[in-house]
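>>> Build me a structure from this.
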Amino acid sequence: MEICQYFVEDLGFPVDFLRPKGDTPLFLAALRGHVAMARYLISQGANFVAPNREGATPLHYAARAGQDEVVKYLLSLGVPVDVTCNHATGAPLIMAALCGQASTVEVLLQHHADVNGATSTDYTPLFSSVYAGSLECTKLLIKAGADLNLKCPLDMAIYKGSIEIVKCLLEAGADPNVCIENGWLPIERAVMFGKWDIVEILFPLTSPIPEVHDWSVDGILQYAKSNGFKEKCKAIWEKNLADLKLKAADSFKKEEYVNAIFFYTKAIEIDSCDAALYSNVSLCMHRMGDGEMALKDALIARRLRPEWPKAYYRIGAAFMLLEEYEEASQAFMDGLILDPTNMEIEKAHREAMDCLKKSHFAEESG
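This is a model prediction of the structure:
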């Protein structure tokens, strides 16, 4: 606390000093659960509702980390319990559920958080708790009146193989005969993911499927081996992949980079060998100012397609953001070797060389 006071009061550092992601010191205090520090920063004029570049607020950070006392303090100041500055980030309740913070979920529900509020990427609090594998959060949200079929939390429980959560959802009234997506029933999704324990749980609750001539668990196993089922799986995976790419491209066009990353990441779950998907995630990270993550995905793109010039361009762009000009110059040069006529890479290489020279000059002058 004394060091913070020294920086703010004696050295005159701005209380809302921004880090690259747009976080202020209050974000860090919220994340670490330093209530006294949060009180001091706010007393000095810290903005306690402004979002960072990803659309999160200090309340989101406190909720994510399960810092209940900070959550209560911020709410006591009048921060809306459902504050949402970015449709992809969602409300603090979603963040708490996504991180499995049961006590924080309870605090937010006590303050009348919207139990069915969804993000633009279709995450609800219940879906998020299931994704996190938190049975405790799931039970709390169900008790608070969460819609059991909204955005298909049962599907996520099946995908995760969370047997206890599947049972919890079914006992609470989730419908096993509601098609999840593209005509799939929950039991078919369990078959697709090879979750046979869950198939046995769902079987007595599921209405017979016309394509399964022998309506039994063994009959479903034979159905899973059929060419018809395999073709259906392939067609749906391909459609899902195409839909995700379209949604990602649309989000990118709107400069909704968090959304775009979400959809590209979901696409990668379907096709993890598509270098272009990683390249696009790298570009989104670059636009958000996160050089390290941009570099990480660009390197994966290069590993998947070592002869692809764009992968080297993405690597170089990430290094430029990190102000590592020598590495950037080398990456751009590697790209030019593969595509000597690429004007975009050539221009980027010149800029990297200029920055490198200026950097060397500054070092020598200093």
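>>> Could you use CA atoms for every contact and neighbour count after this?
Fine.
>>> Which parts of the stretch 151-300 of the chain are helices?
For the stretch 151-300 of the chain, applying DSSP state H, counting those that start in this stretch gives helices covering 153-160, 163-172, 186-192, 196-202, 217-225, 227-253, 257-270, 275-287, 291-304.
>>> Specify the stretch among those that is closest to Lys347.
Closest to Lys347 of these is helix 275-287 (Cα to Cα; 17.5 Å).
>>> So which elements touch that closest one?
helix 257-270, helix 291-304, helix 309-321 (3 or more Cα pairs under 8 Å, 6 or more residues apart in numbering; DSSP states H and E).
>>> Give me the buried positions along it.
By 16 or more other Cα atoms under 10 Å, the buried positions in helix 275-287 come out as 275-286.
>>> I'd like the residues you listed written out as CSV, with distance to Leu336 added.
Output for these, formatted as CSV (distance: Cα to Cα, whole Å):
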residue, distance to Leu336
Ala275, 19
Ala276, 19
Leu277, 22
Tyr278, 20
Ser279, 17
Asn280, 20
Val281, 22
Ser282, 19
Leu283, 19
Cys284, 23
Met285, 23
His286, 21
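>>> what two of those have the greatest distance between them?
Within the buried residues of helix 275-287, Ala275 and His286 form the most distant pair, 16.5 Å apart (Cα to Cα).
>>> Nearest spatial neighbour of Ala63, chain-adjacent residues omitted?
Ala96 (4.9 Å; Cα to Cα, 6 or more residues apart in numbering).
>>> and for comparison, fold this next one:
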Amino acid sequence: MCQFHLTNTLSSIMKILLHIISNSMGLLCVSWGAISKFHALREDRAVLGNFCGRTPLLFATYHNGGTAEYLLDHGANQDKADHDGSSLLHYAAELGNCEMVELLLAKGAYVDPVSAYGTPLHVAAGKGHYGAMKILLDHNADYNKMVNGVTPLIVATDAKSMKCIKLLVKAGANLKEAAAYTTLHAEKVVSDYFLNCIMEDVDANRDVPFYQGPMLKREIVTSGLISRGSNSLKNKDYVVAAKLYSKAMVLDPDDAVLFSDRSLCWLQLGDGKKALLDANRCRKMRPHWPKACHRQGEARMLLKVT
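You can find the predicted model right below:
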């Protein structure tokens, strides 16, 4: 039986019955009985030790909004996270429980806590919970927050949720990162799905003429690939960076900077031949560019050494 520590200011103590049962999904449910008046219940001290840090408030979040509100009104910690780092807001967002999301935020819950699964916005996007996402965004959730290499827009794209994608695009989510991700990691149908969604939104807002649609798609994807390539290069992940630059070159074969940057990747990977090939192409495009000359020199030096 779990022991609850109550504050010393209790004027009366009534029995609290906590029934823990298992449902068909293997989740734990809580039903409360005989809850009588008392001044304050410090829920955050009443951690169920055998349940991975999950508290009575967390179980109430799943099954009883009234109980959850009562606990919050009497001092429960709205930002309490379990041992996986998932907060109450993560769980409410995962369920698409708009009422609970509203309640937690109204009680001061932090809108962007990060767990192994991302922020609550990531979680809601992955489940396609438009309503929960709308509430989180209305409370200034970070729509460009990257966790584990993905943003909420990327997660929504993986979930193939048109409404959620449009919601994030309208909020101002970064299209480049998502476009690059879908190009690299998703099936072509998903990439087209994402880009078509963007184009529908653009067309609806009449930002560009309809005949420029394919050009805009190309530009978005290319920019996204270059952006992710630059990040990979900065993080010294040269194999991934070279792969990203190669894909960008297919869309934009006349960009000398791409060849210069990929040449640098080959240099760092010890491949002098490929480094020199890219450096030569870069120099041909921009004969008087100092960096192109520098890349050629580095590649030749590497070939001499090896």
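>>> would you turn the helices and strands packed on helix 275-287 of structure 1 into TSV with mean neighbour count and distance to Phe7 of structure 1?
TSV is the format used below for those (neighbours: other Cα atoms under 10 Å; distance: least, Cα to Cα, whole Å):
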stretch	mean neighbour count	distance to Phe7 of structure 1
helix 257-270	21	33
helix 291-304	22	28
helix 309-321	26	28
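>>> how about those helices, which one is nearest Ala174 of structure 1?
Set against Ala174 of structure 1 and scored by Cα to Cα, those come closest in helix 257-270, at 24.4 Å.
>>> Aligned against structure 2, show me the partner of the residue nearest to Ala63 of structure 1.
Using TM-score structural alignment, the partner of Ala96 of structure 1 in structure 2 is Ala124.
>>> Would you reformat the helices and strands packed on helix 275-287 of structure 1 as JSON lines and include distance to Ala144 of structure 1?
Listed next are these as JSON lines, based on distance: least, Cα to Cα, whole Å:
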{"stretch": "helix 257-270", "distance to Ala144 of structure 1": "28"}
{"stretch": "helix 291-304", "distance to Ala144 of structure 1": "37"}
{"stretch": "helix 309-321", "distance to Ala144 of structure 1": "45"}
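>>> Endpoint to endpoint, stretch 170-190 of structure 2 covers what distance?
Distance between the boundary residues of stretch 170-190 of structure 2 (Cα to Cα, to the nearest Å) amounts to 19 Å.
>>> quick one, strands of the stretch 51-200 of structure 1?
Counting by DSSP state E, counting those that start in this stretch, no segments of the stretch 51-200 of structure 1 form strands.
>>> quick one: contacts for Ser31 of structure 2?
Taking Cα atoms under 8 Å, 6 or more residues apart in numbering as the contact definition, Ser31 of structure 2 lies against 18-20.
>>> Kindly recompute the last result at 10 Å.
For Ser31 of structure 2, the contact set (Cα atoms under 10 Å, 6 or more residues apart in numbering) comprises 17-21, 56, 59-60, 63-64, 67.
>>> ok, for Ala97 of structure 1, nearest residue in space, not its chain neighbours?
With Cα to Cα, 6+ apart, the residue lying closest to Ala97 of structure 1 is Ser129, at 4.6 Å.
>>> Is that neighbour in contact with Val115, as I believe?
No - Ser129 of structure 1 is beyond contact range of Val115, at 11.5 Å (criterion: Cα atoms under 10 Å).
>>> Looking at those two, which has the bigger crowd around it?
Ser129 (33 against 21; other Cα atoms under 10 Å).
>>> Give the aligned equivalent of the more buried one in structure 2.
Alignment note: Ser129 of structure 1 maps to Ala156 in structure 2; criterion TM-score structural alignment.
>>> residues in contact with that match?
Contact analysis of Ala156 of structure 2 by Cα under 10 Å, 6+ apart lists 121-129, 162-168, 178, 194.
>>> Kindly write the PyMOL command that selects the buried subset of these.
Taking 16+ other Cα under 10 Å as the burial criterion, the selection of buried members of the contacts of Ala156 of structure 2 in PyMOL is written as:
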select buried, resi 121+122+123+124+125+126+127+128+129+162+164+165+166+167+168+178+194
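>>> Report the separation between Ser279 of structure 1 and Met156 of structure 1.
In terms of Cα to Cα, Ser279 of structure 1 sits 27 Å off from Met156 of structure 1.
>>> hang on, I meant Trp196 of structure 1
As judged by Cα to Cα, Trp196 of structure 1 and Met156 of structure 1 stand 15 Å apart.
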